[in-house]
Each structure stands twice: as structure tokens, then as C-alpha cells.
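> pasting the structure only:
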């Protein structure tokens, strides 16, 4: 067992990360504890719930506090800066409070992570520049200047701020990769200087911990950037933000004691286990929300219980499609043996009915259940790592469960704006015109009215005919 913590002489805020169990400094699963002064402690590995404009989709704040175990949130700045004068910047807050938390009504003791963009981000047709990145707000595309992002961190005071990174929408070429490294290096150098630099007065230094981004490139292409993180910025950064699991192998040993936030889009729990085995501490799991939107109730357990470890049985599904008519009269819970709020109070027949009726409560119930399954999954992962049986438990999990999530047979809820593809100029409309559906009925009504003869109409017609004959 190894233990590490941030140097208390660092200029970063009062945040510490302790490794409780690990077999190697890098490229190995590990259990840790992320502690921020005055905030809930996060046990790692763990997932970071994603928000839409500061709210977990389908889950109201009171439901989140009472019926889930959510203990951290991620928010993107592009959700709050649609207007020229964003109201989030005018939120009154005390010196020890975060204006962003006040604006989205999040408890002050809940760790909040802020990044420039929501995740997963919608690709933007406008290109990034040497001083800004392209965003998609609720009013259209815009550019976020690197200096403006630093000012937003200073004003909104999140617990953790993720550094701005230059990411390409498609596979970058050699010149584009060089620009990605140069821009990201310059943005983070300037941000650290403005937030924690020696020229900044002690009382004006940022209260947010800073996670430096690691580009999704190979080690040779970003070696200069990694060298600077080690030599110049080591005592100013509190963690690392990575955008592909392969980058976990490029983390140098001198930075191995920092927490690693992996912005990942796993398609199955198997992918999550692979990322954890490479040393990821915090992970984003859009899979959870995608499953709830599709009407899928997750149903998997890690480590696999002894009663399910039967090699002769066919692989078990990772979830249940609640759209299927088989559940119309099924009064069992969403998950076998599940103890979440949704399974204690509702059954499959009710959820199936709500889905068919397009009632939004259906997705709220599924979201609560899926959060419970994911929380229990990560709790089992931590216990497995501490016991030293993680590799064997992963192999058994891969044998017992199928390699893909079940496909949905129904339609999800109405898509939110950021879930739709970003159309460039001269692109067709995202949604058809609703009033166009009435064109046929309007034409039939006009035709029926024209066939009804009235005295006045008949007189006018005869008068016109007589005038034509005289002419």
C-alpha cells in the first residue's frame, strides 16, 4: 500500500489526493481519496455525473439529494454564457461561496468541476484560433477567449477547474498536432500565471484547484508539454485531465501522485473496467444517461456474485429494455435484488406504461435506478482493488455479461438542443415545420368552401359572364 499527498507548500488550493491501494505508480488500478476543504470526500475510482445547464438530466435537485448518492458534478461553461452579459456572473455570493453553485442551486459541500465545454461536446464548424476555442451555446456558435475563461474561473470559483485544451474535430495532421500542443501549452501557462502566479496577491489567488489537460496525442508529440508540466507547473497543478485512455500511459512518474480525470465515452462497463485498470481515478460515463434515455434499466454487478458464476449459462444482458411489451404486466423490480428508491417504489409494468405514454417520470425513475447501479459498480471496483482480486474479477465479469448494451425498441425523450448535431450554413432544418402538417387540411377546407354556392357569388358570376359577352 502506498500513500501520497500534494505538497502543502504548493500554491494550489487546499485539495489533497491520497492513494490508498495500488500495485504500481502508473498503468495500474488504484484506490484513492480526493479531499477538498469543506466539501464531500470523493472515493476513487468513481464516475463524475454530467450536467445540462447545471442539472443532471431527468433528476431534480431535491430528488438528487434524497434518492441518489451523487457527490460531485461536472458543468461546462458554454451552458451559461449564451448572452452578452451572462447572469451567472451577477449572482451574489459570499467570499467562501461559489456563484456558480448558487446560480444552479447546488449545495456548497458538493464538489463541482468546471470545464470550458460540456461533455460530450458537439463538434463546432467554426475552428479554434490561437487564442480561443469554438463553443455551441443555446443561441448559436461563439468563441471563448482563453483570458475570458480564466476570468470565469476567478468569478465563478468552482472547486476544480479543467484547463482549456485545443481539440480537433477530426484526425489531425502533423501541422494541426503541432498547433494543438503549442496552443494548449500557452493557454495553460498563462492561466496558471493569472490564477496562482507570484505576481498575484495572496488574497486574490484562485480558490479553485487546477487540472492540467493532457492532449490525445502520443508521447513524442507532446513531450515538450509534459516536460513543462513536470518542471515548471508541477506545484501549480492539482490534477490531470485526459481525453483518451491511451494517454494514461504517458503520465510521467513525477506526476503519478496527481488525480487523473478521464473524459471518456465508454460504450459498456467492460470499457470502464479497462480504463480503471490503466489508472483512471475519475471517469465520465455518458453511457448512464444514454441508457436512461433509451429506456434501458441497467442490471449488472461487480464483482460477479457466486450464484452467477456458472460457465455453462449463456451471457447475461447488461440491462433490460423497458419498452418491450413483455413488461406490461410484470410487477417485479427493475433490477434483480436492487435496493434503490426506484425499485422499492415502482415496478416494471408501471415504468413500461409511463414510457408508452411518453410521461417524463419514466426517465426520471430509470435515471435514479441507473445511478444506483453505477454507484454500486464503482463501490465494488474499489473493494476488488483493495482485496487484490481486480484482474480475476474483471475476467469473470467479461465471461458472465454480454459485450454490448441491449438495443432499445422505443423512442427516447425529446432531444435537448445540445444533443442535436451542429448544422453549418446551408444545412437542412433539424426539425420539420410543425405547421406544415396542416397544409393538407387547409386545402381541403378551401376546396369545400369554394363548392358552396351563395346568392351573392352566383350573381357576381352571372354579371361577369354578361360583361364578357358584351365585350
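Done, it's in. Only a predicted model underlies this, so the values are computations on that prediction, with no experimental measurement involved.
> going forward, measure contacts between C-alpha atoms and count neighbours the same way
Fine.
> quick one: which helix or strand includes residue 230?
Here residue 230, judged by DSSP states H and E, is contained in helix 223-231.
> Contacts for that helix next, please.
If you take C-alpha atoms under 8 Å, 6 or more residues apart in numbering as the criterion, helix 223-231 is touched by 181, 185, 252, 254, 255.
> got a winner among the residues you listed for most neighbours?
residue 185 (24 neighbours; other C-alpha atoms under 10 Å).
> How about that one: what's its closest non-neighbour residue?
residue 225 (6.1 Å; C-alpha to C-alpha, 6 or more residues apart in numbering).
> So that neighbour versus residue 241, what's the distance?
14 Å (C-alpha to C-alpha, to the nearest Å).
> if I pick residue 241, what's in contact with it?
Per C-alpha under 8 Å, 6+ apart, neighbours of residue 241: 162, 211, 212, 213, 214, 260, 261, 262, 263.
> For residue 89, state which of those residues is nearest.
residue 162 (18.6 Å; C-alpha to C-alpha).
> Near the nearest residue to residue 417 once chain neighbours are set aside, how many residues? Count them for me, please.
Leaving aside its sequence neighbours, residue 417 sits nearest to residue 138 (C-alpha to C-alpha, 6+ apart; 7.2 Å). Neighbours of residue 138 under the rule other C-alpha under 10 Å: 14.
> and the comparison structure, right after this:
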């Protein structure tokens, strides 16, 4: 059975032009036991809502985290999200699952920095547990939200004290774990081994997802679905193997996706993927989707996203069936030998990139230049107008332009 869920990054909703303004998400009316986050997003109770501080993957920030805050990127620039602010957000929004704050860097930390990462994460986790789930006044206890403690992407020896406290002092509060590196799952204390584990690190291919599952992951926040949709790629794989439609050479691996911008699809009225039962494939065809992509219609990426989510739903359904059969390890090898290890290189530009979709700093511009594209139009218009004969033109001018011949 599939579990519908949504990961929500708090930094997407707390932009403020001044300190006096309250973000709209905090003004959502909700009852004592209702989730303000759910009402704000208009999601029904059938979906699990995860709340975390940053997007997945997060954009690298110009400044590092501090002792009492993490640096976030909102629509109005970088800000410091205080530990108390995040705890208040959890208490106010009441998500189904809250991800604990962690001091995680976008680069390899040094020895001293690793110590700070552990100390800060330990302190922030303990504070969240004490204030939200073990307050002195039991009436202030947050009972509708589960708490996922972070496991840092560091060696076990560096997190020994933190992991011991998770096992000895927070067992009755921690409901699961958020991990950045699947190889750190082995660090989870034995007494808490039965709890679910969520991957919020980067998963760039379905092979990465399978690797995480084999290491013990239960849930994954997968960003390549949106990346593929933006690139105009329709996912085309099944587990352990399928019959992809665009590769007749059985000796070479199949591509993981179909580039819908290729000219070959301009007159193809077949579904995006043969046999797919998603709304997009049952209602539209390749030629129409390619037309939408070329016209840069928002509907194009919406339809691709619907299809790509359907492919991933089927992918996880097949994974669960494989585990139940006891053939998962062999099926993973079959999948890896059947499909390419990377997605095909997109041939189109895709929609305009948003600021949170690429890292800051120098480098190649991700969006084409939009200002100045009409600079030459005005000059050509003036030239064309200058060649048009007007009624007040003299006879010499008419003759010079070849419009008429002057009579003597």
C-alpha cells in the first residue's frame, strides 16, 4: 500500500519584507487539534505532512549556521532561523512529522567543525524534546506530531554521546530518524532500530533509491522527479526490468527516461510510455506534450510531473513486492544491468530556473538572457519605415526609391 506524503520546507513560507509582518502560513485559522499546515495547503487527512527547515537539496548559503540558528534562503534573501522559531513553527503548524534541526554543511567539514555539528545537533534535539514533547506543563505537550531525530553524516565515534542520549533519554519521544547518508543507518541504536528512517539526502537516480532501501531506508524524499519533469524527461523504467519502448538494441542498457523534446515525437500519437495507466498517458500523446514543451506552456511540466509520480509509485510498489518475495537483492542486480546509470542529457532548456534550484556563486548562467532580446527590432522597424514612401515625398525622392519616374 502506497503512503501519500509531502515534505514541506519552512523556508519556503516564512519570507518577510519586514520584521513587523507575519507570514500568512501562521495566520491560518485552525482548531486546537487541527493542523494549520494541512489547512494552509488544503491537503486531506490521507496524506502525511513532513515539516523540515530547508529544501531538499538545500541551496548553499553564504554564511554558516550559528550556535542557536541555521541559515535559510527565503524568497527575500538569506535569513537566520532561530531554534526557538523552528520549535514555535512546529507547535503552531502541527505537521504529522517534524524533522529535527541539524547542523549539516554543504561541504566536507573539518575536525573541529565536526565537533560543533554534533554538539549543536545534540543540544537542538534535546531542546525540541524538552519543550515540545516533555514540557513541565503536560497541557503544552505536542501530541499530534511525531518527531524524527537527525542522524548526522559522520562517523559513529564522533556521535557516540548524542546516539547514547537518543537511546537512553529520548526513546519515548523519538518516532523515527532523518538521515543524510544511508550508510549511517547502522549508527541507529539497537533499541530504536524498529523505527522508520527517512532519507533527506540527495537521490539522483533510481539506483540511488535502491541502494538506500538495501541499506535499510523506509522513506525517501526524491528530488529527481521534479528535475526530470523540468528537463522534459518522461521516466520510463520498472523494477526489476521492463520493456522500454525506445531502444531496440537489447545488448545495451535502456535509458531511464524519454526526452520528450526530440523531433521524433512531433508526429507521434502514442502514449508517453507504452502500457502506463497514468492520467497523462491515457489522455494525451507525445506529439501534444512536445508541442506544449516547445510553447513553454505550464501544462507541459504539470502533465510530466503527473506521469513521473505515477512511475515512481509503481516503482515502490514493485520494490515492496520484491521484498515480500525475498528476491530483492537479485532484482536490484537485474535492474542495474538493464538500465543506464544516469538520466539522458536533456535537449531543451526547460522552465526558467528559480533561485533555490541552483547553488550561489560564480558559474555558467542557468537561464537564457531575456532582457535585450528585442534590441535589434527597433532598428529594423526604423529601417523598414524609412523605406516606405509617404504622400508628402518630393518627386526626386520618389524617383530615387524607384517608386516613379520624374517627367520633364
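Nice, thanks for sending it over. Remember, it's a predicted structure, so these values are computed and weren't measured experimentally.
> Trace the residue nearest to residue 417 of the first structure over to the second structure, please.
In the second structure, residue 138 of the first structure lines up with residue 75, judged by TM-score structural alignment.
> Likewise for residue 278 of the first structure?
By TM-score structural alignment, residue 278 of the first structure lines up with residue 215.
> And its match, how close does it get to residue 312 of the second structure?
On the measure of C-alpha to C-alpha, residue 215 of the second structure and residue 312 of the second structure end up 19 Å apart.
> quick one: which of these two has more around it?
Using other C-alpha under 10 Å as the criterion, residue 215 of the second structure and residue 312 rank with residue 312 on top: 18 against 14.
> Check which helix or strand whatever residue of the first structure lines up with the more buried one maps to.
Using TM-score structural alignment, the partner of residue 312 of the second structure in the first structure is residue 374. Here residue 374 of the first structure sits within helix 361-387, counting by DSSP H and E.
> tell me which residues of that helix are tucked away?
362-382, 384-386 (16 or more other C-alpha atoms under 10 Å).
> re the thing from before, which of the contacts of helix 223-231 of the first structure sits closest to residue 399 of the first structure?
Closest approach between those and residue 399 of the first structure, by C-alpha to C-alpha: residue 252, at 33.6 Å.
> and that closest one, how far is that from residue 262 of the first structure?
From residue 252 of the first structure over to residue 262 of the first structure (counting by C-alpha to C-alpha), the distance is 16 Å.
> for residue 206 of the first structure, same thing?
Residue 206 of the first structure is 23 Å from residue 262 of the first structure, by C-alpha to C-alpha.
> Residue 267 of the first structure -> the second structure?
Match for residue 267 of the first structure (TM-score structural alignment): residue 204.
> Tell me, how many residues neighbour that match?
Residue 204 of the second structure has 17 nearby residues by other C-alpha under 10 Å.
> Who are the contact partners of it?
Residues counted as contacts of residue 204 of the second structure (C-alpha under 8 Å, 6+ apart) are 222, 223, 224.
> Out of these, grab the one that's most surrounded.
residue 222 leads the contacts of residue 204 of the second structure on contacts (other C-alpha under 10 Å) with 21 neighbours.
> What residue, apart from its backbone neighbours, is nearest that residue spatially?
In space, and not counting its chain neighbours, residue 222 of the second structure is closest to residue 203: 5.9 Å by C-alpha to C-alpha, 6+ apart.
> Over to residue 97 of the first structure?
Nearest residue to residue 97 of the first structure, sequence neighbours excluded (C-alpha to C-alpha, 6+ apart): residue 108, at 6.9 Å.
> so what corresponds to the one you found in the second structure?
In the second structure, residue 108 of the first structure lines up with residue 45, judged by TM-score structural alignment.
> Confirm that its match sits in a strand.
No: Residue 45 of the second structure is assigned coil when assessed by DSSP: H, G, I helix; E, B strand; the rest coil, not a strand.
> Check the gap between it and residue 5 of the second structure for me.
Applying C-alpha to C-alpha to residue 45 of the second structure and residue 5 of the second structure gives a distance of 10 Å.
> For these two, work out which one has more neighbours and name it.
Neighbour tally, residue 45 of the second structure and residue 5, criterion other C-alpha under 10 Å: the higher count belongs to residue 5, 15 against 12.
> What's the match for the more buried one in the first structure?
For residue 5 of the second structure, the aligned position in the first structure is occupied by residue 72, per TM-score structural alignment.
> Go ahead and confirm its match touches residue 112.
Yes: the criterion here is C-alpha atoms under 8 Å, and residue 72 of the first structure meets it with residue 112 at 5.9 Å.
> if we can go back for a sec, what's around the residue nearest to residue 222 of the second structure, how many residues?
Residue 203 of the second structure: 21 surrounding residues under other C-alpha under 10 Å.
> same question, residue 104 of the first structure
With other C-alpha under 10 Å as criterion, residue 104 of the first structure counts 13.
> One more: residue 154 of the first structure?
If you count neighbours by other C-alpha under 10 Å, residue 154 of the first structure ends up with 19.
> What separation do you get for it and residue 99 of the first structure?
10 Å.
> for residue 345 of the first structure, same thing?
36 Å.
> neighbour count winner among those two?
Neighbours were counted for residue 345 of the first structure and for residue 99 using other C-alpha under 10 Å; residue 99 has more, 22 against 10.
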